[in-house]
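# Curious how this folds, go ahead:
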Amino acid sequence: MKKLNVTQEDAMIKKTTWIGMVSLLILLSLFLLVTIFSTSKLTSQVKLIAEHPFTVNGDISDVKTNLALMRLRAERLQSYNQPEDVAKVKEALDEIYVSMEALLDEIDDLYLGPDDDMDALRLSFHEIRNAQEDLLEFAALPSSTTDVIAAYEEEQLYHLYEKLEQNAQHILSYVRNTQQNIFTSADHLGKSSLVWSIIIIIAVTLGLFFFQYAIRKMSLRLYEKNRQFELLSDTVDEAFLIFGNDPGRCDFVSGSAERVLGLPAGSLKEDRLLIYQHMNAATAEQIHNELYSDTKTSLDTMIEYQHPQYPEPRWLQLHSYRITENTDTKYILTMTDCTEERRSAQALQDALVSAQNANNAKRDFLSRMSHEIRTPMNAIIGMVTIAAASINNRSRVEDCLDKIGYSSKHLLMLINDVLDMSRIDSNRVKLNKEPFELYQFLNNFVSVVYPQASSKGLNFSEKSIGFSEHTTYLGDSLRLNQILLNLTSNAIKFTPRGGTVRLEVFHLPPRGNNSWIRFVVSDTGIGMNEDALERLYTPFEQADASISQKYGGTGLGMSITQNLVSLMGGFIDVKSKPDEGTTFTVELPFEHSDVDLQPYHEGVLESLKVLVADDEQDICEHTTLLLERLKIQAEWVLNGIEAVEKVAAAQEEGHAFDVCFIDWKMPDIDGLETTRRIRAKVGRDTPIIIISAYDWSDIEEEARAAGADAFITKPLFQSSLYNALVSVTNGAFGMSRSKEENTGNSLQGMRILLAEDNELNMEIAVTLLEMNGAKVESAANGQEALERFSKTEPGYFDAILMDVQMPVMDGCEAARQIRACRRRDAGSIPIIATTANAFQEDVSAVLAAGMDAHISKPLDIKQLCKILSQVHSG
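Okay, here's the model as predicted:
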């Protein structure tokens, strides 16, 4: 392209542009300097406040507090002036004097006012100290009575207290005035900075407008000069060449050729044969022959073209036209990139295959779910039939009911897995951010998992490492429980009898504002191969068909687990080998919470001295750690003989153990023999608690005869150790359960209106509520519930249970109309939605209709009672 000449106008625009840019840089630099100066000034003033007035203000407050304590301790002598009382008061005053001296020194260093103020304050303190020391000597005299001491204090000390108070207040007033002056100066500085910032910003804005105007004017000139070229090159989607019989050369090459073919237009104009270099030889020869064939006047074909700018081949639709005028022959060759169209066609084909695969997956899933659902349903129907046939056999009926309950929970678990997967796929999973105490969480979790492992004959262990005393975090503990339960349930399921399942929890170094916790679940089970690991997190997938047939399951658990870990901002890793076991590692971020969720008072057992005897060192160390967290002095030994010797030695030295934890199964002498020998040494004064990983009911009589006071089952938790210690110390330490825990979630005295259109569901709900002490009145739909509520006196009903999907009037509309009633309890009566809909938007809909809470069917009576108790009392 011919180079454009620069006109005088262009030169002027460029000069103006440079001047504008330099001016903007100067203004921005000035703005930066003003900002730096203001920030530096404010920083120095803030530092001044922090180092001087603020600290002195706090110290003066502490001085006043100490003055009050000194006065209080001295006045105690009016009631207690025995020598030991005087000594205690002196000891307390000495501690306050030390604190006061430190405060006065710090105030002296930081106080910005006159030195005379500090001299007066320090002098007042020393006068009080001297007077109080005289008072102590006077109070110790046998002749000093209460009235005499009181009179002495009033005469010698009270005016000194007031003097010190006045001196402190004088300094405090000066400090506050100093703070106010600094704040006023900072305010003036801020206003000045704001004014200068506004001026500079206005100047910058005007400069930008001018700069934009100059740029736009230059752009319009350039655009006009190049418009025709851009129209030809950019708006045509085809590359086209016009050439004659001259070998290699082209008369015209479109500007779009470089985009379509990846070759410069100038190069193609000189040598059109360059395009053949990017085709295979057979295709190039075929096009060349057909192009110059005497029998064909046109060419239409699809070729594969290796575009220089793309790693994968492109597909070009090639058309040629031969035009002959007189004896002059011209050829027009057009080439259109059809790669995207072919990809779209391939995508449609792939979508068809995917749809077929999805249909097959759906069929397989439905088949598997049919099997999974029919298994508990078969158990429920079968057990109902057996129970009906054995109605007079109470033990058989109870066994059937237990199995029906277990199968029902299994069925509900299947439904919940499918719902969780649906929520995850539609991005409707909401995480709750609530405080939870980690050790309580682990205690509750292990108490659920441990019996499952024990019933299968597995060894289960739990260990937490690296945590401080403060272990309350913010997070979704229910989702965390779901993650760990999925992992441990699989570990228990796929580990044969005699194997081991471990849960290890590690505190990791913080990253950013979050604490990170690592959860490791390992087992010695059947393990997985590489192929199974690749498909581990795919929904509805299991290692192979035999897994589903042998162990059951929907194949959703690990997919749900991975998605939940991702939603919580963590990650999951797995290592496994066939027949060697599997290890899952989950790392999750949590924020620390200041909420205290301890179920007991810290330090209430700190006076106890406890001995732990177990042949497993890990258990000894873990138990000792739990006891030390309760502020209990704990020691441990690894066998019964050492335990007996240690207890006897402590007794002789006068530092006897208050409680002993003795493991039942130990190699040299067992726990019962150890208990007998300890009793022989120290008698019945020291409570002994037997530790057992087994059912201790068979040995209870023998153990108590040997001298055991209580029993505790492995694994040991902080809460179980606490409760055991409180038990054997006859409640002398610790905190009893709350009234709510003792009484449960009783509904005694509550009158409830139940709206339910299904007769069977109504019967179940009425029976469960009445079993818990409530009086129930029922309605078959929302309209009937509204009429029953309207006809009763205010306060007649304590709560309303409202089904959502009902004929005549649904639950949401009924709730809205109840809230709109003109009676004093219409806006306050608790309304709880009961529905089979379990998605978040369903919960939001019932809350928007004016209901107070939501509970999903099937009804959990404990949860329902808890909600009713909460909304009724709240």
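
# alpha carbons only for contacts and neighbour counts from here, please
Will do.

# Need the residues that contact stretch 557-576.
The contact list for stretch 557-576, computed with Cα atoms under 8 Å, 6 or more residues apart in numbering, reads 417, 420-421, 424, 431, 479, 482-483, 486-487, 527-529, 533, 536-539, 582-589.

# Let's see this one next, to set against the first:
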Amino acid sequence: MVKGFYQESIFCREWNKEFMAQIEHKIQLLLAQNNGVGVVGGSYAPGLPITLVSELALNALGYANVEQFQRRTAMLFTNCLSAKDRALQDVETFRRFTGEKILALPTQRGEERWFRLCKGDQTLPDGEKIWLLTISDCDARQNRELDLIEERDTAEAASRAKSNFLSGVSHDIRTPLNGILGMAHIASEHADDPEIVRESLEKLIDAGEQLESLINDILDMSRLESGKVELLHQPFDLYSLLSSIGDSLHAQSEKMQLKIGLHFNMTHRHVIGNPLHVQRIIANISSNAVKYNHVGGLLDYTLEEFPIDATHATYRFTIRDTGIGMSEKFLTHLYEPYSRANTADPEHYEGTGLGMSITLALVKKMNGTIQVQSHLGKGTTFTVDLPLELDTEACATKDNTVSNSTELPELPNLQGMHILLAEDNDLNREIAEYILTGAGAAVTSARNGRQAVALFEASGQGSVPVFDAILMDIVMPEMDGLQAARAIRASAHPGAATVPIVAQSANAFADDVRKSSEAGMNGYVTKPLDETRLLRELAQYKNSLQHLWLASRRGRLFYFLICAASKKSEKLPLYSRPLVYSAQL
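Coordinates of the predicted model:
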């Protein structure tokens, strides 16, 4: 049971019992108002001297006795006030404070706790006015309220940021969309003028690539914020990955007349990790290095390998440009979502302001680091360190040499290949057929997964050709691409385990790639289809029906054993010999 005012010890100086009787009524009122526990009182003089303090007030502040309190505070209330409330240390300011107030007061251990103070004045018979305070501990409640306020402010800030982002991104999406529709209209109106049609189509492609970049950023940021980003752990070739990034930026680099330098200092180009994330990180930085460069500027890549142990190494990507650079002020906000540098140059397309935020999140996800140096007008240098596992099995069987040449390889051709294309969207199917036939392939199309499975099972019989590869859309009616891939792998057809299946999808997240791999697919390309990437993915299967779907490293060993065995039976191609498909290879 809490002690009443006269049930606790009162430590006072100069005030006798008669005086205490005079102020009793005021103290009782304050205690009732504050559900009070402790009392502090004093006079209006410099330092606000304390001449009265109760036992419960001392206990609330963490003091064992009045002597300990006196040593620490010198019996001055100004020494009891938190640094947050310096204004109250002024005598006149304190005199004007009436009623109640929530204040942070330091305890005996130097920690701050929140107290509710009720203050009143009492005039003595000699005319002097003194101050009286009752205090009660409200630390838990106040901290809860502060937490709620902080959560509210954070939510409001996030809401404002997203509102500003949606306002900006609405403009940014409509800008390239207007260009796409406008240029398409101009081209159709001048179909008999090849030059206008060509220029319109070039601008339409540029606008489409801008729109694709915007959509990718928005989707990636959404996935990162939801915590649904998964790390892949699969083999890939760093050199090929960088080449694919160069391919995607080739047209823009040529337009800017950039000089590109490549410098490699690594022993192992074949690694195991998350190729999608590595590609996204380097592509984001590279895209900015091209976008914000000067015509005729420099874009320089350096890739170095630093061994960690026998099976791991840190790969350092250094990307330097001679573009417009960034100010010191903007560098402090570079990785904040939705932040964009204010550039007066209308030629530089700004984007969503999400690219570098996504880059930093992915680098951290891979336990890497990123550093940047930049000066206005002098360019920018990014250094990214990523730890990766060495693909020692691939290193023993594949060429690890790299070239510093900036020459881009010729576009792959698919001459002699017959490809089964599963795509439900008429326009997308027409685009894919155009790319594939343009590269020399013959194409048989299916409008859904069920038709694709039926065509595959009938392949090699009657008029249905043998397929060298399958390009499988993921989202289709009746049977989706994942179900179709599983059905093909489980089929009794002699090529069920060997036919390469490449997924094509508008979904480009790691878990989508993982799901396609688990369904039995060999590769994955994203929409909008990049011609070079698509042809490179399919060209690796050209004239090679001996490719198995490899579910694990043991699967690769099984593949090599079968290849070796096939040399002893040249009369029967591997495709015609039955193989048992198993996800446990």
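
# TM-score of the superposed pair?
Once superposed, the chains reach a TM-score of 0.62 (TM-score structural alignment, normalised by the length of the second structure), with 476 aligned residues with a Cα RMSD of 5.3 Å.

# Against Ile149 of the second structure, how distant is the residue lying closest to Leu81 of the second structure once chain neighbours are set aside?
Using Cα to Cα, 6 or more residues apart in numbering and skipping the chain neighbours, the partner closest in space to Leu81 of the second structure is Leu105 (5.5 Å). Distance, Leu105 of the second structure to Ile149 of the second structure, by Cα to Cα, to the nearest Å: 20 Å.

# about what we covered before: of the contacts of stretch 557-576 of the first structure, buried ones?
For those, a neighbour count by 16 or more other Cα atoms under 10 Å gives the buried set as 417, 420-421, 424, 479, 483, 486-487, 527-528, 533, 536-539, 582-589.

# wait, doesn't Cys12 of the second structure sit right on Glu55?
No - when contacts are counted by Cα atoms under 8 Å, Cys12 of the second structure is not listed as touching Glu55 (10.9 Å).

# more neighbours, those two?
Glu55 (22 against 18; other Cα atoms under 10 Å).

# ok, back up a step: tell me how many other residues crowd the residue nearest to Leu81 of the second structure.
Applying other Cα under 10 Å, we find 20 residues neighbouring Leu105 of the second structure.

# Ok, Arg751 of the first structure next?
Using other Cα under 10 Å, Arg751 of the first structure has 20 neighbouring residues.

# can you check Gly499 of the first structure too?
By other Cα under 10 Å, the residues close to Gly499 of the first structure number 19.

# next structured bit after the longest helix seen in the second structure?
If you go by DSSP state H, the second structure has its longest helix at helix 139-189. Next in sequence after helix 139-189 of the second structure, counting helices and strands by DSSP states H and E, comes helix 194-226.

# What lines up with Thr369 of the second structure in the first structure?
Applying TM-score structural alignment, one finds that Thr369 of the second structure aligns to Phe571 in the first structure.

# For that match, the count of nearby residues, please.
17.

# With Gln210 of the second structure instead?
Neighbours of Gln210 of the second structure under the rule other Cα under 10 Å: 19.

# For the residue nearest to Leu81 of the second structure, pull up the helix or strand it's in.
Following DSSP H and E, one finds Leu105 of the second structure within strand 99-106.

# Show me what counts as buried in that strand.
Across strand 99-106 of the second structure, burial judged by 16+ other Cα under 10 Å covers Glu100, Ile102, Leu103, Ala104, Leu105, Pro106.

# returning to that earlier point: now, which of the buried ones among the contacts of stretch 557-576 of the first structure lie within helices?
Those of those lying in helices (DSSP H): Asp417, Asp420, Met421, Ile424, Arg479, Ile483, Asn486, Leu487, Leu533.

# mind listing what the third one touches?
This means Met421 of the first structure. Residues in contact with Met421 of the first structure (Cα under 8 Å, 6+ apart) are Leu556, Ser559, Ile560.

# Please consider this matter closed, and thank you.
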